[in-house]
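*Asks:* fold the stuff below for me.
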Amino acid sequence: MEERGKRRFSFIHAGGGCFTNSLGITGIGDPFVLKTDRNCYYLYCTSAPDGFFCWKSRDMVHWTDKKKCYSRDDNSWGVDRFWAPEVVLYEGNYYMFYTAGNREGSLRIGLAVSDVPEGPFRDRAKEPLFDFGYAAIDANVLIDKDGSKYLYYSRDCSENVGSDGIHRSEIYGVRLRDDLLATEGGESRLLTPEQDWELVSGNPLWNEGPEMIAYKGNYYLSYSANCFADGSYSLGYAVATNPLGPFVKAEENPILSSYFRTDVSGTGHHSFTWSPDDTELWVVYHSHTDPAQGGGDRKVNMDRAGFSKEGKLYVNGPLTSLQPAPSGSRMVNVTRRFSAEAGGRKMPGLTDGIACVYEGNDGSGLELPAEEGKVTVILKAAEPVEMNGIAVFPGKDGFMGMVSLKLMVNGEMLSDIYELNRAHQIPLILSFQTIEVREMEIVIHVREGIKSVGLSEITVLKEDRQDTADDAENE
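*Replies:* Alright, predicted model coming up:
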């Protein structure tokens, strides 16, 4: 930490508005997060041999109140393999769609209902409500803006064998009746494993864990591919202009992967939710608790996601180091109030929300030319903005080539120079006392002979005083 008068830099710790994407919940799979209208979050997972547990949070980071929200009983149709619960709020009730194995040994999709999100959930019938005559798993529901409803699921590879002898899990979709209790019309196959990255597992092949999100007139059907127990388990997406397709898979897939990483493995089976202030999209997914071991012991992870100006879905992850917490929980992301420029050119890519967190993923950043041994990025706001922290995401080469960083705010130096080294984790997060800013310069000094450095994103942070006051009141 460096000081100059009363102003100083310091690393932000988890309690000060940052967190690491491993949320401390292990022994689970297939995490799904529901945000309620009371700004409370509920997490449901594959988590018990005879049902499901759920957890509760107000900030998406700290999860407590673990409780059994669904348990099979003597009248239950499901006997084992309780997987992938997802909960939808509809007309005052909470509908849990889940997978289980029936008495004949086949996988089916059931529905349980509760009047509160933490349960207990009770089966709507003594049989699976959604029986397509074959093994089906991983239900996901879309209630579209026009009120129409759709069910997405994976036709499981255990009972889906092609003429080539290959078992395949494939994504299907079907219209739901208005009361969510039955389907309307026939189901359609929407996705099948076909891109090169989806074929790593060999036989069987998987497209599973569908999750639908509608955005600006398009329908984004995201999914996981390869075997969940393997490090190749990754996330991709496809886009259509209609809820039931036809869908076209993104060329940039996979958008969340642990390829070439040793600190994380098997990133997939996800859900999306919004930050407490509804300004940021987040993806919640599982990865292997022991990256070196893989297998079925998995933990909950969470990273930022979003849509680029070209309409591409992206994930800033897997990011295993500290990162700013979701906006509206201890910190507020105020980056959108700033524009960026460097070397006399506008740099909208530095404040668009897309960050490079490992080599090979989207958001690899901009190469900024060095002049006289330094690179200067200028952030400007139309009106004064309160802030007390920044997060700097470098490009694909990390902080190599960079020596130090300093901040100039409203034409004055905010702090002494902060020394950088190659070992700094991504992103570099610095905090300081709250100030009002209209213009800020981030000056990066580079090593001798370096002609340019890569930057992918700069995030500007402000303390959420209301959240802090609520915490103090609850202590």
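
*Asks:* drop to CA atoms for contacts and neighbour counts, all remaining ones
*Replies:* Noted.

*Asks:* distance check, the nearest residue to G231 once chain neighbours are set aside against K249.
*Replies:* Distances taken as C-alpha to C-alpha, 6 or more residues apart in numbering put G266 closest to G231, at 4.3 Å, once the chain neighbours are dropped. Per C-alpha to C-alpha, to the nearest Å, G266 is found 20 Å from K249.

*Asks:* when these two are compared, which one has more neighbours?
*Replies:* G266 (29 against 18; other C-alpha atoms under 10 Å).

*Asks:* in a strand, that one, correct?
*Replies:* No - assessed with DSSP: H, G, I helix; E, B strand; the rest coil, G266 is coil; it does not lie in a strand.

*Asks:* that one contacts S258, correct?
*Replies:* Yes - counting by C-alpha atoms under 8 Å, G266 touches S258, with 6.4 Å between them.

*Asks:* what sits in contact with each of the two?
*Replies:* Contact criterion C-alpha atoms under 8 Å, 6 or more residues apart in numbering; residues shared by G266 and S258: 231-234.

*Asks:* which PyMOL command selects the buried ones in those residues?
*Replies:* Burial among the shared contacts of G266 and S258 is assessed by 16 or more other C-alpha atoms under 10 Å; the matching PyMOL selection reads:
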select buried, resi 231+232+233+234
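
*Asks:* narrow the shared contacts of G266 and S258 to those in strands?
*Replies:* Among those, the members found in strands (DSSP state E) are S234.

*Asks:* dump the shared contacts of G266 and S258 into TSV; add distance to P85 as well.
*Replies:* Below are the shared contacts of G266 and S258 laid out as TSV (distance: C-alpha to C-alpha, whole Å):
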residue	distance to P85
G231	23
S232	23
Y233	19
S234	20
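
*Asks:* quick check: the farthest pair among the shared contacts of G266 and S258?
*Replies:* Taking C-alpha to C-alpha, the two most distant members of the shared contacts of G266 and S258 are G231 and S234; they sit 8.1 Å apart.

*Asks:* for stretch 223-235, measure first residue to last.
*Replies:* This stretch, stretch 223-235, spans 6 Å end to end (C-alpha to C-alpha).

*Asks:* can you give me the helices in the chain?
*Replies:* 465-474 (DSSP state H).

*Asks:* residue closest to the middle of it?
*Replies:* V283 (1.6 Å; C-alpha atoms, centre = their mean).

*Asks:* here is a second sequence; please produce its structure as well for comparison:
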Amino acid sequence: MIKRENIYIRDPFVVPAYEEKKYYLFGTTDINCWNNEKATGFDYYITSDLENFEGPFVAFRPDKSFIWDKNFWAPEIHEYNGKFYMFATFIADGRNRGTQILVSEKITGPYIPWSIEPVTPNDWMCLDGTLFIDEAGQPWIVFCHEWVQIYDGEICAARLSKDLRSTISEPITLFRASDAKWTRSIKIINNHECYVTDGPFVYRSSNGELYMIWSSFIENNVYAVGVAYSKSGNIVGPWVNKEIPIFSNDGGHGMIFKTFEGKLTLAIHAPNKRGKERPLFLQIDESTLDCENLS
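*Replies:* Model prediction:
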């Protein structure tokens, strides 16, 4: 067994398997995920109590035909129409960073490429795609248009085909990083302030409200998690950001799940320091996400 505090992982994503009473923990597991070295793949861990884990186990290893070879980031696992789909970020020399979708018959993998190509625009630098199914059953990808290309990072959305193999609409911008009062510029490039968007995750509350958590930076380049609220209750918004982050202690790239006891839980990595990232699970309630007082 491995203790939670001894697991290196960024961008943790928890999948509860209710019949097994086990949680599957995925995330960025390459210790060399930032540099120009060849990427390894994605691993996962298994736990019944979110403190003691088995693993790591292999979820994905690329074969020679896989076009991506660096920066394997932020895998998310979504069960959809009886299969398990991995949304993950990749890059390669001569290609922009993007999200591709992989598939497996089992939660444990092995995952193999599924989407025809990246489901984010080829001419954009993108990352952190997540799956959202609207009330009509239409799948969407929600993702970040990256600050490294446009300075002020954006959260965008596009419709996916029902088989999740391609997009079927042009992306729309939901909001920009600087729209949130709590974000701060991390640097100035070409006289532009640079604001980060990371890790969007969409959550429908028990009363039908639609929220999104996402990550950026506050003062002194401290990583934080904010929350936005869709005034229409639909993915297209308009979206309004809560004035202060819900977590501001140098951790982020969060997702939300319910424990087997029904407790709403925020999963993040913390601290946001290279090589020191660990999974952290924080109990929250829906009032934590409440943005109704925003105009």
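
*Asks:* TM-score them against each other, please.
*Replies:* Once the chains are laid over each other, their TM-score by TM-score structural alignment, normalised by the length of the second structure reads 0.84; 271 aligned residues with a C-alpha RMSD of 2.3 Å.

*Asks:* V300 is in contact with the residue nearest to the centre of the first structure, correct?
*Replies:* No - using C-alpha under 8 Å, V283 of the first structure is not in contact with V300, being 10.6 Å away.

*Asks:* quick check: chain neighbours aside, which residue is closest to the aligned residue in the first structure for W239 of the second structure?
*Replies:* Aligning on TM-score structural alignment places W239 of the second structure opposite F247 in the first structure. Leaving out its chain neighbours, the residue that sits closest to F247 of the first structure by C-alpha to C-alpha, 6+ apart is A240, at 4.6 Å.

*Asks:* from V141 of the first structure, how far out is that neighbour?
*Replies:* Here the distance between A240 of the first structure and V141 of the first structure works out to 16 Å (C-alpha to C-alpha).

*Asks:* and those two? Which one has more around it.
*Replies:* Set A240 of the first structure next to V141 and count neighbours by other C-alpha under 10 Å: V141 wins out with 23 against 17.

*Asks:* counterpart of the more buried one in the second structure?
*Replies:* So, by TM-score structural alignment, V141 of the first structure is matched to L131.

*Asks:* now swap in D30 of the first structure and tell me
*Replies:* Using TM-score structural alignment, the partner of D30 of the first structure in the second structure is D11.

*Asks:* same thing with E412 of the first structure?
*Replies:* Aligned partner of E412 of the first structure by TM-score structural alignment: none.

*Asks:* neighbours around E412 of the first structure, how many?
*Replies:* 10.

*Asks:* repeat that for I255 of the first structure.
*Replies:* 23.

*Asks:* before we move on, what about T36 of the first structure?
*Replies:* For T36 of the first structure, the tally of surrounding residues (other C-alpha under 10 Å) stands at 12.

*Asks:* from Y42 of the first structure, how far out is it?
*Replies:* Taking C-alpha to C-alpha, one finds T36 of the first structure at 8 Å from Y42 of the first structure.

*Asks:* any idea how many residues pack against R176 of the second structure?
*Replies:* Quick note: R176 of the second structure (other C-alpha under 10 Å) scores 18 neighbours.

*Asks:* which one is it nearest to, not counting chain neighbours?
*Replies:* Nearest one to R176 of the second structure, counting by C-alpha to C-alpha, 6+ apart, is E154 at 4.3 Å.

*Asks:* in the first structure, what residue corresponds to the one you found?
*Replies:* Matched by TM-score structural alignment, E154 of the second structure corresponds to E170 in the first structure.

*Asks:* isn't that match right up against N207?
*Replies:* Yes - counting by C-alpha under 8 Å, E170 of the first structure does reach N207; the two are 5.1 Å apart.

*Asks:* mind listing the strands for the stretch 151-300 of the first structure?
*Replies:* With DSSP state E, counting those that start in this stretch as the criterion, the stretch 151-300 of the first structure has strands at 168-176, 183-191, 205-215, 218-225, 234-240, 248-249, 268-274, 281-288, 298-307.

*Asks:* redo the ones you listed as JSON lines? Include distance to A100 of the first structure.
*Replies:* Shown next, in JSON lines, are those (distance: least, C-alpha to C-alpha, whole Å):
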{"stretch": "strand 168-176", "distance to A100 of the first structure": "16"}
{"stretch": "strand 183-191", "distance to A100 of the first structure": "19"}
{"stretch": "strand 205-215", "distance to A100 of the first structure": "15"}
{"stretch": "strand 218-225", "distance to A100 of the first structure": "19"}
{"stretch": "strand 234-240", "distance to A100 of the first structure": "23"}
{"stretch": "strand 248-249", "distance to A100 of the first structure": "29"}
{"stretch": "strand 268-274", "distance to A100 of the first structure": "17"}
{"stretch": "strand 281-288", "distance to A100 of the first structure": "19"}
{"stretch": "strand 298-307", "distance to A100 of the first structure": "19"}
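
*Asks:* quick one: what's aligned to V284 of the first structure in the second structure?
*Replies:* In the second structure, V284 of the first structure lands on A267 (TM-score structural alignment).

*Asks:* the first structure: which residue goes with V142 of the second structure?
*Replies:* Checking TM-score structural alignment: V142 of the second structure goes with Y152.

*Asks:* who are the contact partners of the residue nearest to its match when sequence neighbours are not counted?
*Replies:* Of all residues not flanking Y152 of the first structure in the chain, G173 sits nearest, at 4.4 Å (C-alpha to C-alpha, 6+ apart). For G173 of the first structure, the contact set (C-alpha under 8 Å, 6+ apart) comprises 150-153, 187-190, 244.
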